[in-house]
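Student: Need the 3D shape of this:
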Amino acid sequence: MLKTLGAQIKEYKNASIATPVFMLLEVLMETIIPLLMASIIDDGVNKGDTHHIYITGIWMIAAALLSLTFGCLGARFGAKASMGLGRNLRKAMFERIQTFSFANIDKYNTSGLVTRLTTDVTNCQNAYQMILRMCMRAPASLICAMAMSFFISPRIASIYLIAVIILGGLLILITLTAMRYFQQAFVKYDDLNESVQENVSAIRVVKAYVRENFEKEKFKKASANIRKLLVKAENVVVWNTPLMQFTVYSCIILISWVGAKMVVGGSLKTGDLMALLTYCMNILMSLMMLSMVFVMISMSGASAKRICEVLTEECALKNPEHPVYEVSDGSVRFDHVTFSYSATSETPVLNDINLTIQSGETIGIVGGTGSSKSSLVNLISRLYDVNEGAVYVGGKDVRDYDMKSLRNQVSVVLQNNVLFSGTILDNLRWGNKNATDEECIEACRQACADEFIQQFPDQYNTHIEQGGTNVSGGQKQRLCIARALLKKPKILILDDSTSAVDTATDARIRKAFREAIPGTTKFIIAQRISSVQDADHIIVLNDGKLDGFGTHEELLNTNAIYRDVYESQTKGGGDFDEGGAA
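Tutor: The predicted structure follows:
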């Protein structure tokens, strides 16, 4: 874990090295000041040497200014290093997530990833700053102060040693107890973020069903769980201060009592006693700092582990050693394909699929809900890898292609149409960032989107809200289709992507496809028979198995499922979850 996080320090190594160096120098100056103060009292005040007081006082001021300077520099470089680490961790995680396959993404929920990129990174960067500054300053201050105390008076310094051992044991116990609660609390942040995310993204559904109170209670429960654990942790940590104060004051009383006797007896000077009292505070405050460092590290331990899970997650899909970069055509062949989302699953999602599709054909895919229609087309662009068999595109196994090159030639319009905040042109250019305005307009004409875009006051410069909330479902679908067409792909996949448009517009879109992109292989997943009946071939899936493959007329004569659904739809609007679908 430390190696993974340490690799993200990168360009902030110099700042990470400079911080503890300046902290050591600050401690050195602070250690010298009590000795100078003792010299002023013993060799200046007691002897009436004004010159010595002035000279030593100047040295004390110089030491204090140097201590302040070194402390400020340590704080500056520490902040730079820790903020830099946070920046690099966020960047590394975000870039890592972009490389994930669907199989990798399925392991994490969105709220968990958001927590890792925000709260967890903040915890780690705060802990890193504490480590660079306090983990160096506190031990160094303790060691230096303890050494100087033994140098002045071993008898009195033994009081420090006993206090340090007792207090150190108690602080370790407090830290270990608090650590358990902090680790549990930060995991609960996922539930809190999930509650907020679901509520905001689905606010229209919440209001439509008048479920505001339910959402409030869900958020309140998640927030209360975090509060409960953090309060438990703080109730343990709060013992740090009283224990520290009790130890400090006890040490001061003992030192004053023993030291006064030694001063009266002549075995200790008055200035040395004052220096010992100062070192007492340094030693015990160093322990206090160390305890807070341990608490911060314990708080960030769980966060660091969750960050490393993302950074070390191995992508389930990898490019071959010598990838193919050119896709020759849009032909597709499924060769005894069996697929399941989990390696431990007993029942495959797709079972022994054999299909051959020629380049330029239009293929309809129909079947009931859960018949694995989307799973089938996801294998074409290698969003998942098959468990058995192979999928061939352009005559080559998809696993032999460079994934970026393959996906650039396979445009997919998913069931969940997503638009991003920005203008219509900005969204369209997700398909081709270099597309001209004319190319965008032509793609929209083919997708039958131009007609409604022209009615907007700003037309193609109309702003789209995040998620496309200011356009209708049908408009969103047509914009997503236009975006896919701009890629000029060899294979176009429409995953139930015209379900929100009327049948007349659906027919016009399909007609435009036939005329404008005849060489592109088109896969159309649909529930309406009318959307696929003029396709070259139609695939009928049932429970992950190929139940039929042929033209509309052939399937009407040979496939019971297809025939039953066709008859139910022509008589009264049935779909593949009714009639013959099993």
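Student: hey, let's count contacts and neighbours off CA atoms from now on
Tutor: Fine.
Student: what's the burial count for residue 323?
Tutor: A count of neighbours around residue 323, defined by other CA atoms under 10 Å, yields 14.
Student: same deal with residue 265?
Tutor: Using other CA under 10 Å, residue 265 has 10 other residues around it.
Student: Check residue 129 too.
Tutor: By other CA under 10 Å, neighbour count at residue 129 equals 23.
Student: where do the strands sit along this structure?
Tutor: Here the chain has its strands, by DSSP state E, at 332-339, 350-357, 362-367, 388-393, 396-397, 410-413, 422-423, 463-464, 491-495, 521-525, 537-542, 545-550.
Student: can you list these in CSV and add mean neighbour count?
Tutor: Converted to CSV, the strands of the chain look like this (neighbours: other CA atoms under 10 Å):
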stretch, mean neighbour count
strand 332-339, 20
strand 350-357, 18
strand 362-367, 26
strand 388-393, 20
strand 396-397, 17
strand 410-413, 25
strand 422-423, 16
strand 463-464, 19
strand 491-495, 25
strand 521-525, 25
strand 537-542, 24
strand 545-550, 18
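Student: Here is the second sequence; please produce its structure so I can put it next to the first one:
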Amino acid sequence: MLWKLLVQYLRPHRRLLIAVVIFQLAQSIASLYLPTLNADIIDEGVAKGDTGYILGTGSIMLLITLLQISCSVTAVYFGAKAAMGMGRDLRGAIFTRVGEFSEQEVTRFGAPSLITRSTNDVQQVQQLVLMSCTLMVAAPMLSIGGVIMAIRQDVQLSWLIAVSVPVLLVAVGLIVTRMVPLFRKMQVRIDTVNRVLREQLAGIRVVRAFVREGMETERFASANQDVTEMALRAGRLMALMFPVVMLVLNISSVAVIWFGSFRIDDGSMQVGTLIAFLSYLMQILMSVMMATFMAVMIPRASVSADRIGEVLATESSVTPPLNPVTSTAGRGELELLDVGFAYPGAEQPVLSGISFQARAGQTTAIIGSTGAGKTTLVNLLPRLFDASSGSVRIDGVDVRELHPDLLWGHIGLVPQKPYLFSGTVRSNLLYGKPDASEEELWQALAIAQAQDFVEQMDGGLDAPISQGGTNVSGGQRQRLAIARALVKQPELYIFDDSFSSLDTATDARLRQALKRHTSGATMVIIAQRVSSIADAEQILVLDDGRLVARGTHDELLETSETYREIVSSQLAAEEAA
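Tutor: You can find the predicted model right below:
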């Protein structure tokens, strides 16, 4: 998977990579030529006392060194540019794919894991590319070129290269093979740390309300310790690698000097040649060491690439139609025909045999006990999930055949847990209709009973909203979410228990304003409070995933025992009568 990702996402940056190879090649040639010049200075200049030769050759070595530095800097620059570009493209690809996921895929991966994969995992692959451009490209050039140049200096000492290089490769290989599973476990444990931290930050009020700071501290400490232990185990192996490399390098150096001294003594080798051979051996072994440094990064990057590839290879269970319908009657009328839904692997379906119609200009309310399947039913309408059986239709067209933009353009959804984005009141209201006028924004706020508190906020429409809307109360957050849907002016409104944080008086005023403003639209309201839906033209009663009754409030009081139980649990006996 690592190789596949690199080939796919580095292809647009191939010109930069070609430039890296060219400059690294020039740098390598310069590095390979310098020991030979140094040997010439020793054997020809120093031995014969030729100062002119020493200065001339030394000047050439200085120019080559400057060229080497320039090529190295340029190669690193282009390599960094290619790595950063690949990281940007990879993060964009993950974001796009996650944006296509249904709730099912998001739940399967989990938000903390998806965040880790698009940040830490991408960074590991990006770092590998950067180090490859600066080290890995030069390593084979220097090692191969070093072998050739060393043999040119003295063939009889070349057996030292044939011994030291395989010994180094075997030693490093044994270490690296033990590091791969450790890195895989470490990435999973980083996911756990992110999950625990995310839960604690999101649920800080609950933690403090129940005085559980100590327990949460211990839970995070446990997850943090797991990551630390795994990192230490991998770090110990990594720490072992470089002493092994240096041991082989130093022993090889001693061997060259030992055996080379005998050849110098018998006159078959000069001192400069020995020093040049030693320099080439060091270049070869340093190249192998650079490769081993890359070998340390490859296992972790490979694990990260597998995790990234898993996200990119996952197809959404909600697939767009091949030949989408691009226009409808535009009334927003809703019809469900024998709809059923079951989560993958579940023994029992969440919904079974749901059939009803919601007409334009009417309010259809859905009520039921906790766990009856109300929110799951709502999620089927905008295709957050696809029905396992049956058909969900808008204006007579199955939602699976509608173009996604057309489908979502028809629907104004206010979820059970309203979410506001960081920015301002204005930016949140414009989310559904970017070209809405200021008059439309204030009108939506007035209908949602949010105008008064927005006017009192510092900045009005430009008042800041923190991530998730945490700087406003739960009721204000709900009303802003309702206003956001109203600005969009869709044909079908879906309110998923969207009035739960409102007091009774505000709830009543809001429902009256909604009825006047959305008289021509289809309204679907999920509610827990009977008072919020008592005036609906059609009330559907769900129980254990089945539609057990339908009718008006008065009709259901007479015909449905389940509805009467819900009403009696909320209202006094005289109100229920």
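Student: Make TSV from the strands of the first structure and add distance to residue 299 of the first structure to it.
Tutor: Shown next, in TSV, are the strands of the first structure (distance: least, CA to CA, whole Å):
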stretch	distance to residue 299 of the first structure
strand 332-339	42
strand 350-357	45
strand 362-367	51
strand 388-393	45
strand 396-397	48
strand 410-413	43
strand 422-423	39
strand 463-464	41
strand 491-495	45
strand 521-525	49
strand 537-542	51
strand 545-550	50
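Student: how about these, which one is nearest residue 52 of the first structure?
Tutor: With respect to residue 52 of the first structure, and counting by CA to CA, the nearest of these is strand 422-423 at 73.5 Å.
Student: chain center to the closest one, what's the gap?
Tutor: 25 Å (CA atoms, centre = their mean, to the nearest Å).
Student: Could you do stretch 375-394 of the second structure as well?
Tutor: The answer for stretch 375-394 of the second structure is 27 Å, by CA atoms, centre = their mean.
Student: what about it, how long is it end to end?
Tutor: Using CA to CA, to the nearest Å, one end of stretch 375-394 of the second structure lies 18 Å from the other.
Student: Give me the contact list for that stretch.
Tutor: Stretch 375-394 of the second structure has contacts (CA atoms under 8 Å, 6 or more residues apart in numbering) with 102-104, 317-318, 332-342, 350-351, 353, 398-400, 407-408, 411, 416, 494, 496, 526.
Student: returning to that earlier point: with respect to residue 42 of the first structure, which of the strands of the first structure lies nearest?
Tutor: strand 422-423 (75.2 Å).
Student: Tell me which other helices or strands that closest one touches.
Tutor: Of the remaining helices and strands, those touching strand 422-423 of the first structure by 3 or more CA pairs under 8 Å, 6 or more residues apart in numbering; DSSP states H and E are strand 463-464.
Student: and residue 405 of the second structure, what pairs with it in the first structure?
Tutor: Under the alignment by TM-score structural alignment, residue 405 of the second structure pairs with residue 404 in the first structure.
Student: Relative to residue 368 of the second structure, how far out is the nearest residue to residue 116 of the second structure once chain neighbours are set aside?
Tutor: Closest residue to residue 116 of the second structure apart from its sequence neighbours, by CA to CA, 6 or more residues apart in numbering: residue 191 at 6.3 Å. According to CA to CA, residue 191 of the second structure stands 36 Å off from residue 368 of the second structure.
Student: Contact partners for the residue nearest the centre of the second structure?
Tutor: Nearest to the mean C-alpha position of the second structure, by CA atoms, centre = their mean, lies residue 118 at 2.7 Å. Residue 118 of the second structure is in contact with 91, 94-95, 308, counting by CA under 8 Å, 6+ apart.
Student: Show me which of those residues is closest to residue 155 of the second structure.
Tutor: residue 308 (48.3 Å).
Student: measure that closest one to residue 2 of the second structure for me?
Tutor: Residue 308 of the second structure is 9 Å from residue 2 of the second structure, by CA to CA.
Student: So between the two, which is more surrounded?
Tutor: Looking at residue 308 of the second structure and residue 2 with other CA under 10 Å, you find the greater number of neighbours at residue 308, namely 25 against 18.
Student: ranges for the helices of the stretch 51-200 of the second structure?
Tutor: 51-100, 103-109, 111-116, 122-131, 138-153, 159-202 (DSSP state H, counting those that start in this stretch).
Student: Using JSON lines, lay out these together with distance to residue 476 of the second structure.
Tutor: Putting the helices of the stretch 51-200 of the second structure into JSON lines (distance: least, CA to CA, whole Å) gives the following:
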{"stretch": "helix 51-100", "distance to residue 476 of the second structure": "28"}
{"stretch": "helix 103-109", "distance to residue 476 of the second structure": "26"}
{"stretch": "helix 111-116", "distance to residue 476 of the second structure": "26"}
{"stretch": "helix 122-131", "distance to residue 476 of the second structure": "38"}
{"stretch": "helix 138-153", "distance to residue 476 of the second structure": "61"}
{"stretch": "helix 159-202", "distance to residue 476 of the second structure": "18"}
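Student: Just name the most buried of these.
Tutor: Comparing the helices of the stretch 51-200 of the second structure by mean neighbour count (mean count of other CA atoms under 10 Å), helix 122-131 comes out on top with a mean of 22.
Student: Which neighbouring elements make contact with that helix?
Tutor: Applying 3+ CA pairs under 8 Å, 6+ apart, one finds that helix 122-131 of the second structure makes contact with helix 51-100, helix 271-313.
Student: Let's see that with 10 Å instead.
Tutor: On a contact count with 3 or more CA pairs under 10 Å, 6 or more residues apart in numbering; DSSP states H and E, helix 122-131 of the second structure meets helix 2-10, helix 51-100, helix 271-313.
Student: list the buried ones in the shortest one?
Tutor: Counting neighbours by 16 or more other CA atoms under 10 Å, one finds that the buried residues in helix 2-10 of the second structure are 2, 5-6, 9-10.
Student: Could you do stretch 431-443 of the second structure as well?
Tutor: So for stretch 431-443 of the second structure, counting by 16+ other CA under 10 Å, buried means 431-433, 440-443.
Student: How far away from the center of its chain is it?
Tutor: The mean C-alpha position of stretch 431-443 of the second structure is separated from the chain mean by 32 Å, CA atoms, centre = their mean.
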